[in-house]
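Visitor: got a sequence here, can you build the structure:
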Amino acid sequence: MAGDIVKNIGDGDFSKEVLESDKPVLVDFWATWCAPCRAIAPTVEALAKELDGKVKFTKVNVDDNQQTAQDYGIRSIPTLLVFKGGKVVGQLVGAAPRDRIKDAIDKAFA
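Guide: Predicted coordinates for the structure are as follows:
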């Protein structure tokens, strides 16, 4: 469900890929059975291409990585979290439109 530009990560590499990143990171919490998750995937991919080199885009499958989902209180999917400096600086729950996702990312640069 993720292309080359959006990296699938899990419990084992979440800290390295997200918390220790020197760039802002968007984390898409999703599952294969989630229709809204599949619906926003092309938007996330397009933003990843647009912001390549400025923002890291990752996906966490909540079925396969329950510890990370639990650690961040993920109760509904899709949930998008934006991290900067290892801290959550933005959150969107549900199939948000492109503009809302982009706004959440832009706030990480403010």
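
Visitor: C-alpha only now, for contacts and for neighbours.
Guide: Noted.

Visitor: and stretch 13-29, which residues are buried?
Guide: Phe14, Glu17, Val18, Leu19, Ser21, Lys23, Pro24, Val25, Leu26, Val27, Asp28, Phe29 (16 or more other C-alpha atoms under 10 Å).

Visitor: and if you look at stretch 36-46?
Guide: Buried, per 16+ other C-alpha under 10 Å, within stretch 36-46: Cys37, Arg38, Ile40, Ala41, Thr43, Val44, Glu45.

Visitor: among the residues you listed, which one sits closest to Asp63?
Guide: Taking C-alpha to C-alpha as the measure, Asp63 lies nearest Cys37 of these, at 13.1 Å.

Visitor: also this sequence, please, to line up against the first:
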Amino acid sequence: MMKEPKTIDITSRIQSEETFVLYGYAPICANCQIAERMLDIVSEMKGVSYTSMNLNYHKDLIETYEIRSAPALLLFREGKLVREVYAFQSVPHLTEVFDEFLVDE
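Guide: The predicted structure is shown next:
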């Protein structure tokens, strides 16, 4: 099991990296497990890495970015939140989301 990243480390990466993908989940959320499987497939296809965070430990980030539910996919560019995805729907849908996100690089 991976160690939970600290809020300060996530915030630092959001601010310092050109693009940053953050996946928020809740351990007891069945939809989150399915969403992460889809995200794994798409991130591997697109060669994009992401950081996972257990939303139970990041109240400050939930408030700052107004995260409404789990699962949550937050896409950042140059320190700014550019897109949020709460309904993962399908692998093709997530592929389109990443295609749009990566085109703007």
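
Visitor: please state their TM-score.
Guide: Here the TM-score for the pair of chains, by TM-score structural alignment, normalised by the length of the second structure, is 0.81; 103 aligned residues with a C-alpha RMSD of 2.1 Å.

Visitor: ok so, going back, check the buried residues of stretch 36-46 of the first structure and tell me the two furthest apart.
Guide: Using C-alpha to C-alpha, the two most remote members of these are Cys37 and Glu45, lying 12.1 Å apart.

Visitor: if we can go back for a sec, cross the buried residues of stretch 36-46 of the first structure against helices and list the overlap.
Guide: Cys37, Arg38, Ile40, Ala41, Thr43, Val44, Glu45 (DSSP state H).

Visitor: turn the buried residues of stretch 13-29 of the first structure into TSV, including secondary structure and distance to Thr58 of the first structure.
Guide: Listed next are the buried residues of stretch 13-29 of the first structure as TSV, based on DSSP: H, G, I helix; E, B strand; the rest coil; distance: C-alpha to C-alpha, whole Å:
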residue	secondary structure	distance to Thr58 of the first structure
Phe14	helix	9
Glu17	helix	8
Val18	helix	8
Leu19	helix	12
Ser21	coil	12
Lys23	coil	12
Pro24	coil	11
Val25	strand	7
Leu26	strand	6
Val27	strand	5
Asp28	strand	6
Phe29	strand	9
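
Visitor: could I get these as TSV with distance to Arg100 of the first structure?
Guide: Below are those laid out as TSV (distance: C-alpha to C-alpha, whole Å):
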residue	distance to Arg100 of the first structure
Phe14	24
Glu17	24
Val18	21
Leu19	23
Ser21	23
Lys23	20
Pro24	16
Val25	16
Leu26	13
Val27	15
Asp28	14
Phe29	16
